[in-house]
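> What follows is a protein structure lacking sequence information:
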């Protein structure tokens, strides 16, 4: 499934000046992007007294120095990576704490260390990190899922019909016509799904179609896709085989789910009836394959930001394009 991004964070401190660089590092899914944060703290003005060797006269000299000298990383670089997490203050502090835990002769926790490095500017530093994360998320390119399709399918209405179990994606299967030409070859007809995965889905935010009836007002923050047929041979998934006209007429996906009950009134468009229900006793539903995903409460978390990417990957790329799984549960 789609992987969340990793982030590298670098802190450079020089005396009373604190510089932080929040770096978004490319992992399996994200472009390399850098957002620089500079926090210049107010350098403390200290009073230094000294005596000349040949006089008892005491002279006062104003100097600029950092009055806090107990930061473990004062004047040093800190580098750490937070993997599979969110771009947030908490993740930043977690990474800093891990770096401190691995350092000898250092008893500071992350909050104390950051406070010392910034001369008490922790609140401002964390606020800037939050602002950086928000700016980064807003800067990522966005794309709609239906851009992965072509022709009559390249629109929101056709995409909704696909999620309801319709369109040629669900209704057709490969066969050999009278002239010996292979027709409805999924890997060829829908090759743009693969192109979209390689060129967009791993580097951009795929918009989640929350205005579609299938996904609107989702309070439980989870989506679940189920398939009842297999239309593609030679992919080590399902039991569709060649020749298609003989061994893939009513092929099944890999079975990982038992369907017990379906209330048609909950999804009248997908069920094609306004109401009623179906009960499946003793596995009479046949082989069914389902796969779901969920996201968190925080809309800036990776799971929430990239839920559209997960929807594309689960529904169109992994299960349809790679495995050939189609058709909805009746």
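On my side now, so go ahead. Note that the coordinates shown come from a computational prediction; the quantities given were computed from them, not determined experimentally.
> only C-alpha atoms for contact and neighbour calcs from this point on.
OK.
> Helix, strand, or coil at residue 116?
helix (DSSP: H, G, I helix; E, B strand; the rest coil).
> My error: substitute residue 49 in the last question.
Taken by three-state DSSP, the conformation at residue 49 corresponds to strand.
> quick one: it and residue 63 touch, right?
No: using CA atoms under 8 Å, residue 49 is not in contact with residue 63, being 10.2 Å away.
> For residue 35, what is the enclosing helix or strand?
strand 33-40 (DSSP states H and E).
> List the buried residues in that strand.
residue 37 (16 or more other CA atoms under 10 Å).
> And the contacts of that strand?
When contacts are defined by CA atoms under 8 Å, 6 or more residues apart in numbering, strand 33-40 is touched by residues 16-26, 118, 125, 128-129, 132, 136.
> Please list the members of those that lie in strands.
Using DSSP state E, 17, 18, 19, 20, 21, 22, 23, 24, 25 are the members of the contacts of strand 33-40 that sit in strands.
> In JSON lines, list these along with distance to residue 224 and neighbour count.
Shown next, in JSON lines, are the ones in strands among the contacts of strand 33-40 (distance: CA to CA, whole Å; neighbours: other CA atoms under 10 Å):
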{"residue": "17", "distance to residue 224": "50", "neighbour count": "20"}
{"residue": "18", "distance to residue 224": "47", "neighbour count": "23"}
{"residue": "19", "distance to residue 224": "44", "neighbour count": "20"}
{"residue": "20", "distance to residue 224": "41", "neighbour count": "20"}
{"residue": "21", "distance to residue 224": "39", "neighbour count": "18"}
{"residue": "22", "distance to residue 224": "35", "neighbour count": "21"}
{"residue": "23", "distance to residue 224": "34", "neighbour count": "19"}
{"residue": "24", "distance to residue 224": "30", "neighbour count": "22"}
{"residue": "25", "distance to residue 224": "30", "neighbour count": "20"}
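> Identify, from these, the entry nearest to residue 326.
residue 25 (35.9 Å; CA to CA).
> Pretty sure the closest one sits against residue 9.
No: taking contacts as CA under 8 Å, residue 25 lies outside contact range of residue 9: 9.2 Å.
> where exactly do the helices run in the stretch 1-150 of the chain?
Residue ranges of the helices in the stretch 1-150 of the chain, as given by DSSP state H, counting those that start in this stretch, are 89-101, 110-117, 122-139.
> here comes the other one, which I'd like you to weigh against the first:
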């Protein structure tokens, strides 16, 4: 088996010199300011050893990666009743598409596209005011990262508030079907703030570790979810975690993962490792271009595909 740190160093070196880096997300003004030359990678293995390379300690906006954690919280809050309001199938459409909602009567295809994540956020609001729900999500993230320095980037949150017309449209459309049950401004406000959570690759790899450890956190040993729930969340990530690029990611990389338009990708190798990679430039479907390539190389070098014999 190759030396993991050597593999990470080689990948980071090659990615730093790559000429084609994708394009940063420009529809959120604060994200448009991020330097596309940045690249970070972190891997936490099952024995609790953390390996890093590149800009692994630089905080970035995790954006849609947050959807996995709010899904985990919502399932803990209401259990499988959640699936009455959101599906579990790949969308085959862009992450912000409104098209399927009309045909499917306001039920989003899965919880990892924007419409589905808005429903999950709406579930989390039950019994809470928006500020309390935001605090709940941030506290959960800090606990999973084992690091109280995880924060919400208020500039990014404000930038999302000012430009989030599409997400408000999704929420309003679902409210017309009764699938958003709180005020649209409450639900979208919490959603914008969860997407604005800033974390480093190191923190994100640690936070994701419970999904690699069959529900148990690889560092603290705490059980976060049951084994069955961890497997189901991983299944949703594998089939839906990269929007309409999910099939290609499963084909090329072969592990569950979730991307965000901030350029981050969180991935897990069940029983072996949790991974976070960050490169701000995106490919044509909104996933980190170099992050995807780095994960493909890492999975191949370490023989980490879940489809490996």
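Perfect, I can see it now. As the structure is a computational prediction, the values presented were derived from the model and not from experiment.
> now what about the TM-score between them?
After superposition, the two chains reach a TM-score of 0.22 (TM-score structural alignment, normalised by the length of the second structure), with 114 aligned residues with a CA RMSD of 6.2 Å.
> that older thread, please identify the deepest-packed of the helices of the stretch 1-150 of the first structure.
Most buried of the helices of the stretch 1-150 of the first structure, by mean neighbour count (mean count of other CA atoms under 10 Å): helix 110-117, with a mean of 21.
> returning to that earlier point: what is the orientation angle of the strand holding residue 35 of the first structure with strand 17-25?
Between strand 33-40 of the first structure and strand 17-25, the angle comes out at 170 degrees (axes from the mean of the first three to the mean of the last three CA atoms, to 10 degrees).
> okay, the angle between strand 33-40 of the first structure and helix 122-139?
160 degrees.
> I'd like the ones in strands among the contacts of strand 33-40 of the first structure laid out as TSV, including distance to residue 302 of the first structure.
Converted to TSV, these look like this (distance: CA to CA, whole Å):
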residue	distance to residue 302 of the first structure
17	32
18	28
19	26
20	22
21	20
22	16
23	16
24	13
25	14
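> At which residues are the helices of the second structure located?
Assigned by DSSP state H, the second structure shows helices spanning 4-16, 29-32, 66-78, 99-103, 114-124, 130-145, 154-163, 165-176, 184-195, 201-207, 209-212, 227-240, 246-252, 289-302.
> now for the third one, which elements pack on it?
Spelled out, that is helix 66-78 of the second structure. Where contact means 3 or more CA pairs under 8 Å, 6 or more residues apart in numbering; DSSP states H and E, helix 66-78 of the second structure is packed against helix 114-124, helix 130-145, helix 227-240.
> just checking, residue 130 of the first structure touches residue 89?
Yes: using CA under 8 Å, residue 130 of the first structure makes contact with residue 89 at a distance of 6.2 Å.
> okay, now residue 49 of the first structure: neighbour count?
The number of residues packed near residue 49 of the first structure is 10, by other CA atoms under 10 Å.
> roughly how far apart are it and residue 64 of the first structure?
13 Å (CA to CA, to the nearest Å).
> repeat for residue 207 of the first structure
51 Å.
> again with residue 245 of the first structure
As judged by CA to CA, residue 245 of the first structure and residue 64 of the first structure stand 84 Å apart.
> What of residue 294 of the first structure?
Relative to residue 64 of the first structure, and taking CA to CA, residue 294 of the first structure is found at 53 Å.
> Same question for residue 25 of the first structure.
Distance of residue 25 of the first structure to residue 64 of the first structure, computed by CA to CA: 36 Å.
> With residue 127 of the first structure instead?
For residue 127 of the first structure, the distance to residue 64 of the first structure - CA to CA - is 27 Å.
> what's the answer for residue 93 of the first structure, then?
Distance, residue 93 of the first structure to residue 64 of the first structure, by CA to CA: 29 Å.
> Identify the residue spatially nearest to residue 126 of the first structure, adjacent ones excluded.
Excluding its sequence neighbours, the residue lying closest to residue 126 of the first structure (CA to CA, 6 or more residues apart in numbering) is residue 89, at 5.8 Å.
> For that neighbour, give me its contacts.
Residue 89 of the first structure neighbours (CA under 8 Å, 6+ apart): 126, 127, 129, 130.
> can we see that at 10 Å?
With contact set as CA atoms under 10 Å, 6 or more residues apart in numbering, residue 89 of the first structure has these partners: 95, 125, 126, 127, 128, 129, 130, 131, 133.
> would you list these in a markdown table and tack on distance to residue 33 of the first structure?
Converted to a markdown table, the contacts of residue 89 of the first structure look like this (distance: CA to CA, whole Å):
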| residue | distance to residue 33 of the first structure |
| --- | --- |
| 95 | 19 |
| 125 | 20 |
| 126 | 20 |
| 127 | 20 |
| 128 | 17 |
| 129 | 15 |
| 130 | 16 |
| 131 | 15 |
| 133 | 11 |
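> Find the pair from those residues with maximum spatial separation.
95 and 131 (18.0 Å).
> about what we covered before: got the helices of the stretch 1-150 of the first structure as a markdown table, with distance to residue 303 of the first structure columns?
Below are the helices of the stretch 1-150 of the first structure laid out as a markdown table (distance: least, CA to CA, whole Å):
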| stretch | distance to residue 303 of the first structure |
| --- | --- |
| helix 89-101 | 15 |
| helix 110-117 | 26 |
| helix 122-139 | 13 |
